[in-house]
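>>> have a look at this prediction, sequence included:
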Amino acid sequence: MKPHGTLGFEIRELSILIGRFIEKEELGTDLAKLKGPQAWALGFLSENLDREIYQKDLEKELSIRKPTASRLVDRMEKNGFITTVVSAKDKRFKRIIITEKALENMKKVEKFVTNLEDRLTQNIPEEELRSFIDTIGKLKKNIQS
């Protein structure tokens, strides 16, 4: 079996190329710590300032398992991007709160993500992109079943 041309291989290769693009871009001292899931998690947190967010919400949003989410939360807290406080509703859970430091840097993150998206989607018609996103959604649904 030749791996090139198979769906799984092509998705993996694209993921690697995106990772390399992210690594070579200069984000500044604080933002350089925002590799992969940390940036996505902060984006999710900044879009949901009006609700209480817990680790289980990050697990669901980022499609990650509990141990991965736990390490992610620990790393983000260590880097000063979030704080955690015991929930007033349920003492077993810790609420995740984005810090001012993270909020101040979100414009840089958003600019970076926009640049990445522009780079990824250049020369691809809007209709093809919509179809691709729909197809990716179906692929994810198939693999989760």
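Noted; the coordinates are in hand.
>>> from here on, just use CA atoms for contacts and neighbour counts.
OK.
>>> and the residue most central in space within the chain, helix, strand or coil?
Geometric centre of the chain, nearest residue: Trp40, 2.4 Å, by Cα atoms, centre = their mean. Under the three-state scheme (DSSP: H, G, I helix; E, B strand; the rest coil), Trp40 adopts helix.
>>> below is structure B, check it against A:
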Amino acid sequence: MISLTRSAARYVSKLSNKLRRKLDMLSSRKEFSGSQGRTLHFLLAQTEDVFQKDIEEEYSIRPSTATELLKQMEKNGLIIREPVPYDNRLKRIVVTEKALVYQEQVVNELTALEETLTRDIPEEKLQIFFEVIEKMMDNLSE
């Protein structure tokens, strides 16, 4: 029988909820949501063209969720979607000048959050954590 107090799914869910609340409380979130900030951070770190499919894969979200997220980011003036010359069906995601204004703030906030999250956890235990989480994600993909 699965223990309700030591359930992996319960703990992952609790961590996810706490992390989402922290993301939504960051100071830059007056302008956009935590999900948009995370996505903006991802976009700003890329050196190649980024497409909706890349966002779906990075955050393991459904196409409809990614569409709504990107629509909101476009509405907030953080991104534009433009066709690529080699395939009119594909639209690359481009950050706007407005988004670039937030770059340093978003990077600093997410770096600080990561440092808080992993504080006092030895590197070898973090490596084990990542291995376990990746295996759990693989298990759920089967």
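On my side now, so go ahead. Everything numeric here is computed off the predicted structure, so don't read it as measured data.
>>> so what corresponds to the residue nearest to the centre of the first structure in the second structure?
Aligned counterpart of Trp40 of the first structure in the second structure: Arg38 (TM-score structural alignment).
>>> how about the contacts made by the residue nearest to the centre of the first structure?
Contacts here follow Cα atoms under 8 Å, 6 or more residues apart in numbering; on that basis Trp40 of the first structure touches Leu62.
>>> do you know how far the match of Trp40 of the first structure is from Ser27 of the second structure?
Applying Cα to Cα, to the nearest Å, the value for Arg38 of the second structure to Ser27 of the second structure is 13 Å.
>>> can you list residues touching both of these two?
Here Arg38 of the second structure and Ser27 share no contacting residue, scored by Cα under 8 Å, 6+ apart.
>>> which stretch of helix or strand covers Arg51 of the first structure?
Following DSSP states H and E, there is no helix or strand that holds Arg51 of the first structure.
>>> what does it align to in the second structure?
Using TM-score structural alignment, the equivalent of Arg51 of the first structure in the second structure is Glu48.
>>> Lys91 of the first structure too?
Counting by TM-score structural alignment, Lys91 of the first structure lines up with Asn88 in the second structure.
>>> name the helix or strand for that match, please.
If you go by DSSP H and E, Asn88 of the second structure is part of strand 87-95.
>>> list the contacts of that strand.
Residues contacting strand 87-95 of the second structure (Cα under 8 Å, 6+ apart): 40, 43-44, 49-52, 78-84.
>>> circling back to that earlier point, please tell me how far the match of Trp40 of the first structure sits from Asn108 of the second structure.
Separation of Arg38 of the second structure from Asn108 of the second structure (Cα to Cα): 12 Å.
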